[in-house]
Structures are given as structure tokens and as C-alpha cells.
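**Q** got a sequence here, can you model it:
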Amino acid sequence: MRGHITKRSKDSYSVVLELDKDPVTGKRKQQWITVIGTKKNAEKKLSELLSQIDTGSFIKPGKTTVREYLIRWLDDYAKVNLSPRSFERYSGIIIKHLIPDFGRLTLTQLKPEHIQRHYTTKLREGLSARTVRYYHAIIHSSLQTAVKWGLVARNVADAVEPPRIQRTEMQIWNEEEINIFLENSKDSPYYALFYTVLFTGMRRSELLALR
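**A** Predicted coordinates:
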């Protein structure tokens, strides 16, 4: 028998996996995983885990570090589901910023406070709130996959507040200021360009394409 299910309480079961024997002691190893819900939920989880064992993608819950998991997530999920450019950005952020901060922790040790402290540190180092929110999107997405894979019971990033983006009010010229600017730039070789952008609202790329 490669695995079986045992009832723990009214609304929880344990999925017990029979793993390979220990090469030193020769004893067979077991992995117990708790599933909250019905017996049908537990049977589905057992089927998923046995499939992971067959394909070599099974990771023991509890002992996997954040670093090990994120590297695996990049290879098995992000590389397949993201565009090459997005994958490159995700990889850079994970390797340069996330792993150095809490990669040594196991997935089960990772708490909301670790992630919140990471955001605070990055803001103090000068990163914008928009950039830190992008980090949050990566962390949340990766941990959500960990939940689906049965490595953690919940996504701790759900309990973290990413920084708010402060909206700055746009400052625009009035009619007098526009006239002053045009008067002072009338001898510039770019006068026609200035005039066009002020009175059409064209984007920079559109302006630079004009002939």
C-alpha cells in the first residue's frame, strides 16, 4: 500500500504516505499530512500526492525551506506559466531580495511578520510603494501555489498589508504660464514640438514619430 487515509476528528483526516526506505536504517518512512474537510477531500489529496511522487515533484511538507520552495516554484510553475520577460523579473526579485531575507526559514516557519518586516525594510532602503507591491504579488502568488500543492495550510501573505501607493495631484500650467513658456521657447528648434504637445496632448512616442 502506497498510502492510506485515517480519520482524525469530525472534520479532519490524515493522509499517510508510505515513502521509500531509509538507506541507512532500512526502515520504511511515512509522511503524515492533515486535510481539513470531508473524506472525499482527503481522497483527492492522497491521489494528488501519489501523482506527485510518481512524477518526482513531491516535496516533504514541514522541512522544506522557503529558498528550496521558491527555486522549485520558479522551475516548475513560473517558467511554464509566465512570459520569458516576467519570469526573468520574478527570478531576479526572488534571488536578490526574497531569498536573502527569509529563505532560510521553512515554509511552516514563515509568518506574516517576516513578510511585513521585509516590506518595511525595502521602503526604508528607498524602493517605491509600487515596487514593494509588486514584490507582494510575487510572494502571494508563490505561496498560493504552496497551498495548492499541500505544503502549507494557508497563505500567510493574506495577513500582510502591502504599502499603499500615494497618489500625487497632477500640476498643470494655466493659460498664462503656457504663453510665457511658448514666448521664451519660440527660437528653439523644438518650438513646433512644444506647441504640438501643449495643444494636442499627444504622447511622447507619438510626438517623436512625427515627420
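**Q** going forward, measure contacts and count neighbours with C-alpha atoms only.
**A** OK.
**Q** quick check: longest helix in the chain by residues?
**A** If you go by DSSP state H, the chain has its longest helix at helix 129-148.
**Q** another one to check against the first:
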Amino acid sequence: MTTPRDTPASRRTRANGDGTVYKRKDSRWEAAGYVLAPGNTRKRIRVYGTTRKEALTKLTEKIAASNLGLPVATADSTVSDYLTYWLNGVAVRQVRENTHTRYAACIRLHLIPGLGAKKLARLTARDVRTFLDHLRAACQCCAQGRDTDRHFCCAIGQCCNKRLSPLTVTYVHSVLKSALEHAVREDDLPRNVARNVKTPAPRPRRFKPFTASEARQFLYAASSDRLHALYELALRTGLRKGELLGLHWEDLDLDSGTASIHRSLQRTPTGGLTILHTKTRASERRIALPTECINSLKTHPERQHEEREAAGAGWADNGLVFTTPTGKPLDPTNLTRRFRRLLHRAQLRTIRFHDLRHSTATLLLEQGIDLVVIKELLGHAHIGVTAGVYAHVRLRLQRQAINALGTALGLANDDPDDPSDAAAVR
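**A** Predicted coordinates:
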């Protein structure tokens, strides 16, 4: 007589509520169980896998989410139900809070009004393409009802034609693709229909980085600012705004002239100013500091010490390199305001703070620095990102190279018997 302990794991009876797992005739494994469905009802779902463990894992994840009160959408759910499930049950654990907030706004403002009523299993590529075409053409004041109470735009018969940018339409499409891709991974859909829809690539955002002379003028104007060291780092190393504001003194080794970048300061809807990990794993890097940055960072503690004494008991000691006059973290928005005032005082054209990073890469490229070195300095995940963003600079350098070659060939001696020509060919 066998006991439960002697029974193989694949044949043991599962506890009540854990669902069932069995092998199908097509050699796949199928797991079935009851979960919480939209509308506060319970629904039997089925998931599949190439092994028993894979199918069981998928079912266990869905039951666990259901036990937390999250409705588990299935193929016969509406797109609205599935997007709500994916946003609150899946994406919330995979992306940063600010990214999740952008996803939520995209789903609430565009995807649910446009596709929410359709059944997930019946969604087609034509539905997605039609939706995106309408999104490009629709006035957002009218589509989102902004003019209902204020009596303007379509409410008075004079549409302002405020349409979404191509970049925003592409972003909406990418969010839908991510959600449907998860449905495919969980075997709720056989394919991702949103991937079959091709959207025109948006034009890259134009930016106008500083020229070398403008960069020198900027550094000269910043030399008397309390955040002089921050502006030096931004322009000479290309660090992101969040990376600069999240820099701690323990991250700096001024003796060896290096800095470890692995934190970023961000403002989140729930936590306020929060120290997070860097944007990507590739953003975690160790960079060499220019001599000018080392010198400015060595004098920066003196200014910070004076501010500490002036603040007295009101000083907030958090180990950050760049703080407010009372030691608190610098708000990214406030830094942007300070940066614009500095540009105005220096009589320089207005650019974004992020364009200092573009200025770094552009000036390095123009000095002939290899793309691989610039990629590592900026912390890009792939060299294709670096090459794509700064394609305009590379084209200009190609033109300079071609012109230089043309000059060299134009100066060559046309005499075929000249031995110097033969030596040049070799």
C-alpha cells in the first residue's frame, strides 16, 4: 500500500483550490484552476507549458495574484480588463514608479477609450492600426473632453487641432505591445497582433548642444555659482541630472580621480525625492574624472561646510555631494530653474539641462574620440543608442574626412613615374 509520501510528485493529489495539472495528447502540459475574474466573479482558466513544472508555475502565479484580490484577465476578457490587470498585477513589479505612472496615464487616456470595449481574443491588427490612425488625427481637447466645461475648441465650433506628437503615438503603441506580449507569454493569446502593425518611426528629437566656444562661456559663468562643481561634472562627463543629484561623497575617489555611478535621485508620486538605482544596469559604471572636476570637487566641501555652519541645527546630513543650502536633496525641477537663470546671466541661448550631456558627446566625437569610449562614459546600454543619437555628428565628421581625402588626392603628383606615388600606394 502506497502512502502520499511514497507517491511520485507528478502524481500526488493537489490540495483543494490548487487546481489540476495533466499531460495532453499533444505532449504539452495543461494546468487549470479557478481565479478571481473581472466583475468579482470566479472563472476557471487554463495555462499550458512544455513541462509540468512550467504549466504549474504559470497557474500558481495566476492563483497567487487572484488571492491578492487582483482580477486575472483571460482571453475572453475585454482589452480594458486585461490592461488593468497587466498594469496593476504585472507592470507594477517590473518598472519604476514614474514609468508605471506614465503607463497608467497612457492606458487611461488613450488605450481604454480607444480599444477597451473590444474582446481581447478578438482584437486584430486592423483594430490596432485603425486605432492608431484615429489617434494621430484626433484633436485631444475633443477626444478627452477638455472643452466640455470650459467652452472652447469644439465646444464653440473652432477646433484647435491639438494632436498627439508622433513620438507619443509610438509610445502608446509600445505600451500596448508590452501588455499583449505578456498575454502571449501566459498563453492567453496565440500571438501579439500589435507587433504586426508597423508605425512610421518618429523623427528624432532635435537638440542643439553647445559649441566649444559656448561651452567655455558657460563654464566661465558657472565658476562663481554655488553649484559650480555640478555644472563642471555635467558638461565634462555627461552625467544625467538624476545621477548628479544622487551622487554621494562615498562614491568619489578624488585621489585616484574616479567616480562610481550607481544611484539616481528621482521625484516619485508617492515617495517624493527618492534615491533609486541608475536607469539601466549599463548605467552603473566607474568613470575617470577630468582634472578640472577633481579640483572643483576638492573645493566644494569648503562651500558646503560654510553652509552647514550657517544652517546650524537645521542642516540635514545625508551624504549627498550636491544639496540645498540646508543640506537637503536638490529637487530636479529647481535645478532646471537655476540652470536657466545661469544661461540668462551668461547671455547664452536656452537649452535643456540634458543638452549638456549631448554637448559632452558631441564635443568628444568632434575631437575624434571612439564611439565605444563615449558609450561607456555616458552609460548607454548599447552602442547603437550612441550611434543613433549622434548620427548628425558622425555625418559631419564623414564630410570632413571626405574633404580631407579630396584635398590629399588633389595635391598628389600626377606623374606616373614619380617614385613617391608608388611609395604612397604601398
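**Q** and the TM-score between them?
**A** After superposition, the two chains reach a TM-score of 0.66 (TM-score structural alignment, normalised by the length of the first structure), with 172 aligned residues with a C-alpha RMSD of 3.4 Å.
**Q** related to what we said a few turns ago, which part of the second structure matches the longest helix of the first structure?
**A** Mapping helix 129-148 of the first structure onto the second structure (TM-score structural alignment) gives residues 166-185.
**Q** can you tell me which residue is spatially central in the first structure?
**A** Taking C-alpha atoms, centre = their mean, the centroid of the first structure lies closest to I138, which sits 1.5 Å from it.
**Q** do you know how far the spatially closest residue to it that is not a sequence neighbour is from K39 of the first structure?
**A** In this structure, I138 of the first structure finds its nearest non-sequential neighbour in Y90, 7.0 Å apart by C-alpha to C-alpha, 6 or more residues apart in numbering. From Y90 of the first structure across to K39 of the first structure, the span is 37 Å (C-alpha to C-alpha, to the nearest Å).
**Q** quick one on the thing from earlier: for the match of helix 129-148 of the first structure, buried residues please.
**A** 166, 169-170, 172-173, 175-177, 179-183 (16 or more other C-alpha atoms under 10 Å).
**Q** returning to what we had before: neighbours of the residue nearest to I138 of the first structure, just the number please.
**A** 19 (other C-alpha atoms under 10 Å).
**Q** same thing with D158 of the first structure?
**A** D158 of the first structure, neighbours per other C-alpha under 10 Å, totals 13.
**Q** for the equivalent of it over in the second structure, give its distance to Y85 of the second structure.
**A** Aligning on TM-score structural alignment places D158 of the first structure opposite R195 in the second structure. Distance from R195 of the second structure to Y85 of the second structure, counting by C-alpha to C-alpha: 20 Å.
**Q** for the stretch 101-250 of the second structure, just list every one of the helices.
**A** 112-115, 125-137, 140-143, 166-185, 212-222, 228-237, 241-245 (DSSP state H, counting those that start in this stretch).
**Q** so for Y34 of the second structure, which of these sits nearest?
**A** Nearest to Y34 of the second structure among these is helix 166-185 (17.8 Å), distances taken as C-alpha to C-alpha.
**Q** test my guess that L143 of the first structure contacts A153.
**A** No: contact between L143 of the first structure and A153 fails when scored by C-alpha atoms under 8 Å: they sit 10.2 Å apart.
**Q** circling back: with distance to R44 of the second structure added, can I get the helices of the stretch 101-250 of the second structure in a markdown table?
**A** Below are these laid out as a markdown table (distance: least, C-alpha to C-alpha, whole Å):
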| stretch | distance to R44 of the second structure |
| --- | --- |
| helix 112-115 | 25 |
| helix 125-137 | 28 |
| helix 140-143 | 37 |
| helix 166-185 | 17 |
| helix 212-222 | 64 |
| helix 228-237 | 56 |
| helix 241-245 | 46 |
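**Q** so which of those comes closest to L378 of the second structure?
**A** Nearest to L378 of the second structure, of the helices of the stretch 101-250 of the second structure and by C-alpha to C-alpha, is helix 228-237 at 7.6 Å.
**Q** with that, I have no additional questions.
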